[in-house]
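Peer 1: requesting a structural model of the entry that follows:
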Amino acid sequence: MRINKYIALCGVASRRKAEELILEGKVSIDNKIIKDLAIQVQDNNIVKVNNKVIRPVESYKYFILNKPVGYISTAKDQFGRKSVIDFFDSNDRIYPVGRLDYDSRGLLLMTNDGDLTYKLTHPKHNIYKKYEVKVDKPLNESETKEFMSGVDIGGYITAPCRLKRLSFQALYEVIIGEGKNRQIRKMFSYFGKKVIDLNRVAIGELELSTLKEGSYRALTEKEINYLKKIAEIK
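Peer 2: Next up is the predicted model:
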């Protein structure tokens, strides 16, 4: 089994993050540091990350977290900010699937299934995500049409998306399939609008529903099967 996939199956990190750990010299096989991303792990090998032995996870866990504003979606932060991982037992080695900005809130998938995380975050999938976004002033009719057809957010033209105004207080429902860094904020900024609040309410068929902010729940078997199904779509 390829080393990055093995690390993912151990629940340590996604395949992409595993490759970073390897290149940083933090991974060893049989006490020998390796930096070859193509190396294969055999059944009798002892693999260590940061000098700690790792083994494949015996049982996977899947959660939906309603992330509050003020939490990062990574394990560590150079500024010492709070992490979404703080909501879970450290022994579970739970990690977020993708990211949600520090100043954004809402639905975030959390799991120790590194292989599924890799597949769900692969660019080929473009899983649709629904957001409720409040801005300081509304878009006019021409801006709305341009927003939906695609705008330049800094050398990248966004794909067509869905946009619906929910109230006269400049509250919008935005549905996008991409996940560029701070994409929605940049899209509104293109028209001189400032995002006041951004709340992700759904990822595909998974919804926050009545889950309170700062709380999480385990995914149902049906929801887990749904994620695995869409992860395998070519």
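Peer 1: rest of the way, CA atoms for contacts and neighbours
Peer 2: Noted.
Peer 1: can you tell me the closest non-neighbouring residue to the residue most central in space within the chain?
Peer 2: The centroid of the chain falls nearest to residue 98 when counting by CA atoms, centre = their mean (1.2 Å). Once flanking residues are discounted, residue 98 sits nearest to residue 121: 6.2 Å by CA to CA, 6 or more residues apart in numbering.
Peer 1: this one next, for a side-by-side:
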Amino acid sequence: MEDRLQKILARAGYGSRRACEELIVDRRVKVNGTIATLGMKADREKDEITVDNRPISQKESLKYIAFNKPLGVLSTVGANDPRPTVRDFVHVSGRLYPVGRLDVDSEGLILMTNDGELTNRLTHPKYKHEKEYRVQVAGSPTQAQLTAWQDGITLDDGQHTLPADVRIESQEKKSTWLRVILREGRNRQIRRMGASSNLPVQRIIRVRIANLRLNDLPTRKWRYLTSKEIKDLKNIT
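Peer 2: Reported below is the predicted structural model:
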């Protein structure tokens, strides 16, 4: 049965649908020897589909992994960058991609999988899935600063953020720990929110993606998701 090419590639473990669309736009995908274009359909059972001139594999077993990313590690895979990536720490064979991103200078929970359909549902902006962070800021935030984050704030590019859930978790001598819940994923969003409200961000630790929690997973370590966690993630999407 014919299906859109990006859906076939996503199901074969090549990333989210958007990532697979980029493969097509970059002219890396062929169907029966012809360079594919966006919107093209194919039948996986009848057509020869290749990526970088290599036939796509038969459907892989799906993998779901939680990783506690340390500072200085890239959340991207395949970047032309000498710094370590999350893939360097997760020694599992086959394709595996991070769901979304976490800045190199941020820490915490990364979900990695080869389930392109789940990746698409968790990262597409229209679904507004929650991501929760522990955020250390300099000094003591005023109520006006917290309210600005809660109401949504205009960033340096003129874009306005969605309202965020923000509360004070604890206070130290020269800094404050906040709990922040976002429902979008703009580039370096929390640090830019801090800059726009004169509230310098010192540290960011992601502790939850949707209903998947970091809990006590040590930094630099990974684990497979439980069957219940996988089921719960699929149910909310």
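Peer 1: what's the TM-score for these two chains?
Peer 2: The TM-score (TM-score structural alignment, normalised by the length of structure 1) is 0.94; 230 aligned residues with a CA RMSD of 1.3 Å.
Peer 1: tally of neighbours for the residue nearest to residue 98 of structure 1?
Peer 2: Other residues near residue 121 of structure 1 come to 18 when the count uses other CA atoms under 10 Å.
Peer 1: quick one: what's aligned to it in structure 2?
Peer 2: For residue 121 of structure 1, the aligned position in structure 2 is residue 123, judged by TM-score structural alignment.
Peer 1: next: residue 210 of structure 1.
Peer 2: Under TM-score structural alignment, residue 210 of structure 1 pairs with residue 216 in structure 2.
Peer 1: please apply the same query to residue 67 of structure 1.
Peer 2: In structure 2, residue 67 of structure 1 lands on residue 69 (TM-score structural alignment).
Peer 1: pull up the gap between its match and residue 205 of structure 2, please.
Peer 2: 9 Å (CA to CA, to the nearest Å).
Peer 1: mutual contacts of the two, please.
Peer 2: By CA atoms under 8 Å, 6 or more residues apart in numbering, residue 69 of structure 2 and residue 205 have these common neighbours: 107, 108, 109.
Peer 1: would you confirm that the first one contacts residue 205?
Peer 2: Yes. Under the criterion of CA atoms under 8 Å, residue 107 of structure 2 makes contact with residue 205 at 4.7 Å.
Peer 1: okay, now residue 197 of structure 2: neighbour count?
Peer 2: Other residues close to residue 197 of structure 2 by other CA under 10 Å number 18.
Peer 1: contacting residues for it?
Peer 2: Residues in contact with residue 197 of structure 2 (CA under 8 Å, 6+ apart) are 145, 148.
Peer 1: can you flag which of the shared contacts of residue 69 and residue 205 of structure 2 belong to strands?
Peer 2: Using DSSP state E, the subset of those located in strands is 107, 108, 109.
Peer 1: what about the last one, neighbour count?
Peer 2: Pointing back at residue 109 of structure 2 there. With other CA under 10 Å as criterion, residue 109 of structure 2 counts 27.
Peer 1: kindly report the same for residue 87 of structure 2.
Peer 2: Residue 87 of structure 2 has 20 neighbours, counted by other CA under 10 Å.
Peer 1: which ones are touching the counterpart of it in structure 1?
Peer 2: Residue pairing (TM-score structural alignment): residue 87 of structure 2 is matched to residue 85 of structure 1. Applying CA under 8 Å, 6+ apart to residue 85 of structure 1 gives the contacts 73, 74, 75, 94, 95, 96.
Peer 1: try it again at 6 Å.
Peer 2: By CA atoms under 6 Å, 6 or more residues apart in numbering, the contact list for residue 85 of structure 1 is empty.
Peer 1: what about the counterpart of residue 167 of structure 2 in structure 1, distance to residue 148 of structure 1?
Peer 2: Structural alignment (TM-score structural alignment) places residue 167 of structure 2 against residue 164 in structure 1. Distance, residue 164 of structure 1 to residue 148 of structure 1, by CA to CA: 10 Å.
Peer 1: which of these two has more neighbours?
Peer 2: Each of residue 164 of structure 1 and residue 148 has its neighbours counted (other CA under 10 Å); residue 148 has more, 19 against 13.
Peer 1: any idea which helix or strand carries the more buried one?
Peer 2: helix 141-149 (DSSP states H and E).
Peer 1: buried sites along that helix?
Peer 2: By neighbour count on 16 or more other CA atoms under 10 Å, the buried set for helix 141-149 of structure 1 is 144, 147, 148.
Peer 1: could you do stretch 39-49 of structure 2 as well?
Peer 2: By neighbour count with 16+ other CA under 10 Å, stretch 39-49 of structure 2 contains the buried residues 41, 42, 44, 48, 49.
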